[in-house]
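Trainee: pasting the sequence and the predicted model now:
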Amino acid sequence: MELLETLATENDKIWPTEKWPAMKFKNGIRTGANGGHGPIRYSVEKYEPNEIIQFRFSKPEGFNGIHKFEILYIRFLS
């Protein structure tokens, strides 16, 4: 399983569950899915496996904007 695909699963290798409530989505992560962690709610705005997961905040009131996890590949030329 690729790194981003572990997010919000029992084998989550990204989310700091030792410090924050676990990220949960009823039917898994996919574009349009709603979920969150604790009182923080958001929807999946963009999801490209092994590249990017972008969330848009919906709650609590006053939380505006996005957060995302993105994998960037850097290629070094010799």
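Mentor: Perfect, thanks for sending it. Note that the coordinates shown come from a computational prediction; the quantities given were computed from them, not determined experimentally. Residues are numbered from 1 along each chain as shown.

Trainee: C-alpha only now, for contacts and for neighbours.
Mentor: Will do.

Trainee: what is the neighbour count of residue 57?
Mentor: For residue 57, the neighbour count with other C-alpha atoms under 10 Å is 21.

Trainee: correct me, but it touches residue 66?
Mentor: Yes: when contacts are counted by C-alpha atoms under 8 Å, residue 57 is listed as touching residue 66 (6.0 Å).

Trainee: next structured bit after the helix or strand encompassing residue 55?
Mentor: When secondary structure is defined by DSSP states H and E, residue 55 falls within strand 52-59. Reading on from strand 52-59 to the C-terminus, the next helix or strand found by DSSP H and E is strand 66-70.

Trainee: one more structure, for comparison:
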Amino acid sequence: MEAIYRIIEEKIAQSGYTGVVDGQEIYDEICDEIEDKENGSYIFMSKKEDDIFFEYKIDVMDDEFNLSYIDINSPQGKFHIDFDAE
């Protein structure tokens, strides 16, 4: 799991976002949010601070999920992190 957390953190850093992020916290938040959801695509927002919020697009499947992207909206601008792009 540590590798997944690190990938989340690295991709966010590569986007140019300089705020503090915790891959495990993001992963756990997603898991909590999608618990008991039916299969399908979902977008949800998470307020991190007064002026920063994250938008997640997640595809929920039977036994797994796919984090498609995170958009970070902050005073420095909007940062798009595409996890489906190679």
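Mentor: Structure's in. What do you need? Predicted model, so just to flag it, every value in this text is computed and none were measured.

Trainee: once they're superposed, tell me the TM-score.
Mentor: Put the two chains on top of each other and the TM-score (TM-score structural alignment, normalised by the length of the first structure) is 0.42; 58 aligned residues with a C-alpha RMSD of 3.8 Å.

Trainee: thinking again about what came up before, mind giving me the packing neighbours of the strand holding residue 55 of the first structure?
Mentor: For strand 52-59 of the first structure, the packing partners by 3 or more C-alpha pairs under 8 Å, 6 or more residues apart in numbering; DSSP states H and E come out as strand 40-48, strand 66-70.

Trainee: nearest to residue 25 of the first structure among those would be which one?
Mentor: Proximity to residue 25 of the first structure (C-alpha to C-alpha) singles out strand 40-48 among these, at 9.2 Å.

Trainee: now do the closest one: which elements does it pack against?
Mentor: If contacts are counted by 3+ C-alpha pairs under 8 Å, 6+ apart, strand 40-48 of the first structure sits against strand 34-37, strand 52-59.

Trainee: make JSON lines out of those and add distance to residue 24 of the first structure.
Mentor: Output for these, formatted as JSON lines (distance: least, C-alpha to C-alpha, whole Å):
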{"stretch": "strand 34-37", "distance to residue 24 of the first structure": "6"}
{"stretch": "strand 52-59", "distance to residue 24 of the first structure": "13"}
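
Trainee: who wins for proximity to residue 70 of the first structure among those?
Mentor: Between residue 70 of the first structure and these, the shortest separation by C-alpha to C-alpha is 4.3 Å, and it involves strand 52-59.

Trainee: ranges for the strands of the second structure?
Mentor: With DSSP state E, the ranges of strands along the second structure come out as 40-49, 52-60, 65-74, 77-82.
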